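>>> Here is my input; please provide its structure:
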Amino acid sequence: MSAVLCVHAQTTTTLDKVKASGTIAVGYRESSIPFAYLDDKAQPTGFGWEICGRIVEEVRKVTERSDLKLAPQPVTPANRIPLLTNGTIDIECGSTTNNSERQKQVAFATNYFYTGTRLIIKTGAPFKSLDDLKGKPVVSTTGTTNFRVIRNLNEEKKLGIDLLAAKDHAESLLMVQTGRAQAFAMDDILLYGLKASAANPADFEVVGDALQVEPYAIMLRKDDPAFKKLVDTTIANLVKSGEFTKLYKKWFQSPIPPKGINLNAPMSRELQENLKNLSDKPAA
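As a prediction, the model looks like this:
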């Protein structure tokens, strides 16, 4: 690529790109219930997906492109940042932790959820904490902060855990179901979602104290203040109007597709505070 093209690529904003192409590419996760996942018709849905839908509506207004097309693009923990930075997607709406390391590569909107790493096991298995899993196989999903948390704790505590990597959350849970792993370490809200959507939810239980608390946020490209302002303002308006709380109740405290199971997850103290502060502060 020539120097001229490099400069152009770096200075073209997301709104310019979208207005010129007539399309906004929205990254979503296929199994991050209830944030972004596929419904029984193989269409993306979820809390994050709906919020991104509101953002797309605002982009239509600002760009004056009433014909703006939404192009859904599935992403994984491993490829979500590369696909955003190389322009394949314009925004990522899922269950991505906002942390300092990632902020070196991407930007984040206002934090819209808080979670902690816990474990899901087969019901009745004799494990209640990471310490109980010494020398046992434990799985986490490649490219997640949870994988690094477990790897670091495994080394620090010399637990001898056989840490396995799966390509996505569905595969991680399958490894527990089939006995290839004794536990799956992931954000607790995602574990509750996976349990609720399992063929037999009673087969699994979520255990252990949260190993750390982290914020989720919508991911954007760096150095694009106009687009970040649009996204943050959209979220702020959802909060002020009460729509954010309604969406939360819809996805976390009501029956959700495809099986009509209620996660019964009350809003955390951290999220309640952030709805007042509207901060995009990263985890460490």
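
>>> contacts and neighbour counts: CA atoms only from here.
Noted.

>>> From residue 194, how far off is the residue positioned nearest the centre of the chain?
Centroid-nearest residue in the chain, with CA atoms, centre = their mean: residue 95, separated by 0.7 Å. Taking CA to CA, to the nearest Å as the measure, residue 95 falls 13 Å from residue 194.

>>> what do you get for residue 226?
According to CA to CA, residue 226 stands 36 Å off from residue 194.

>>> The two: which is more packed in?
Comparing residue 226 with residue 194 by other CA atoms under 10 Å, the one with more neighbours is residue 194, at 22 against 12.

>>> quick one: the more buried one is in a strand?
No - per DSSP: H, G, I helix; E, B strand; the rest coil, residue 194 lies outside any strand segment and is helix.

>>> For it, which residues are in contact?
The contact partners of residue 194, by CA atoms under 8 Å, 6 or more residues apart in numbering, come to 31, 32, 33, 170, 173.

>>> Quick check: the first one touching residue 167?
No - look at residue 31 against residue 167 with CA atoms under 8 Å: they stay out of range, at 11.3 Å.

>>> let's see this one next to it:
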Amino acid sequence: MRTIPARRRIATGLLVATLLGTAGCGNVYQPPPVASPRPVGAQQPASPRVSREVPECDARRSLAADPARPRKFVEQGYIRAGVDQTMTRMTHRDPATGEFKGFDIDLLREIAKELFPDRDPRDTIRFVVVTSAERQERLRDGTVDIVADSMTATCERATEVAFSTDYLDSGQTVLVRGDSPYHGIGDLGGKPVCAATGTTSIGHLTDRPEKPVPVSVPNWTDCLVMLQQRQVEAISTDHNVLLGLQDLDPSTRLVTTPPLTRPNGDTSCDWHVGPKSACTWFSDEPHAIAFRQEDIAFVKFVNHVLQKLRDNGRWAEMHRTWLPEHPDNGPPPARYGPNPVWPPGL
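Now for the predicted structure:
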């Protein structure tokens, strides 16, 4: 066996000791931190909102209910429904089963039961995943027949698509990290706040007097990732959507914010959902189902189904299942009548 000379053993020991000592002093090279990648399609600041001049209207109004099943879809044998896959309480795809679930999904199944009474609704709905920015276009180009996607009925959108009666009242608020110092939208001036592209939420952020910096992304879960990676300070959208994001990350915290002052100076809460909301929302978001404007019979039929769900308690059952802590005042009453923004014939 070859013996290592004593001098070499001593030199080797000194080298090891030197290296260990250097490591102990914290002088070992550390690679620079790598910034977390941003979601594909993220824009900061979000593209400016391009609004069109439209007449004032009551966005909650729709066509009178009619129980007649629309022949077009009865003969087609199915409906193509545009839905999101990232809103846990409203429309999402269960990662374990691949099945779509949520409040809006249950609404679609109730519509399918009435439209095809002798068939399983799972066989009569073809789900098509759409982002918030794609909803109107996918209706107009015929990709989908109906959109149930936590969509707010607005006068501007009503010039492009037809809406059902209001089926859920909600409003915009804010979700922050659990360790965040923020207590509402008023604390977020100059801070990056995330919302999905193509939503009313981006517009409301742009209009806020505090001037948060809107950050837009294709999907709501992209916002959650950016919040977790500290690329944004908050997510802001409808309360019902934020509840679903909070389910995905229970360490987050919902904060409350007073509403915007109306043009007449009124700051009360009863202008959208009543005192139960305790002034926690700063926008009015009547949720409605969207259709192509020419599908008048389908709009009327769905309004009939929605009224039936209000009357027979099924709406309340769905609400208890998916939105038990959502601070609305129950099923919104249907409003029927013409709107000045509707095209001739509606």
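
>>> preserved in structure 2, out of the contacts of residue 194 of structure 1?
Contacts conserved in structure 2 for the contacts of residue 194 of structure 1, using both residues aligned by TM-score structural alignment, their matches' CA atoms under 8 Å: 32, 33, 170, 173.

>>> As a markdown table, these with secondary structure and distance to residue 241 of structure 1 would be great.
Output for those, formatted as a markdown table (DSSP: H, G, I helix; E, B strand; the rest coil; distance: CA to CA, whole Å):
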| residue | secondary structure | distance to residue 241 of structure 1 |
| --- | --- | --- |
| 32 | strand | 26 |
| 33 | coil | 25 |
| 170 | helix | 35 |
| 173 | helix | 37 |
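
>>> And the residues you listed, which is closest to residue 105 of structure 1?
residue 32 (22.3 Å; CA to CA).

>>> Map that closest one onto structure 2.
Per TM-score structural alignment, the equivalent position to residue 32 of structure 1 in structure 2 is residue 87.

>>> That match contacts residue 220, doesn't it?
Yes - contact status for residue 87 of structure 2 versus residue 220: in contact at 7.0 Å, counting by CA under 8 Å.

>>> What ranges does structure 1 have for its helices?
3-11, 14-21, 47-63, 80-85, 145-157, 169-177, 188-197, 225-241, 243-252, 269-277 (DSSP state H).

>>> which pair in the contacts of residue 194 of structure 1 spans the largest distance?
Farthest pair in those (CA to CA) is 33 and 173. Separation: 12.9 Å.

>>> picking that back up, for the kept ones among the contacts of residue 194 of structure 1, which ChimeraX command selects only the ones that are buried?
Buried members of these, defined by 16 or more other CA atoms under 10 Å, are picked up in ChimeraX with:
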select :32,33,173
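
>>> would you list the kept ones among the contacts of residue 194 of structure 1 in TSV and tack on distance to residue 144 of structure 1?
Shown next, in TSV, are those (distance: CA to CA, whole Å):
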residue	distance to residue 144 of structure 1
32	12
33	16
170	14
173	15
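
>>> ok so, going back, comparing residue 31 and residue 167 of structure 1, which residue is more hemmed in?
Shown here are residue 31 of structure 1 and residue 167; by other CA under 10 Å, residue 31 has more neighbours (22 against 14).

>>> what's near enough to touch that one?
So residue 31 of structure 1 contacts 37, 38, 168, 169, 170, 194 (CA under 8 Å, 6+ apart).

>>> Thank you, goodbye.
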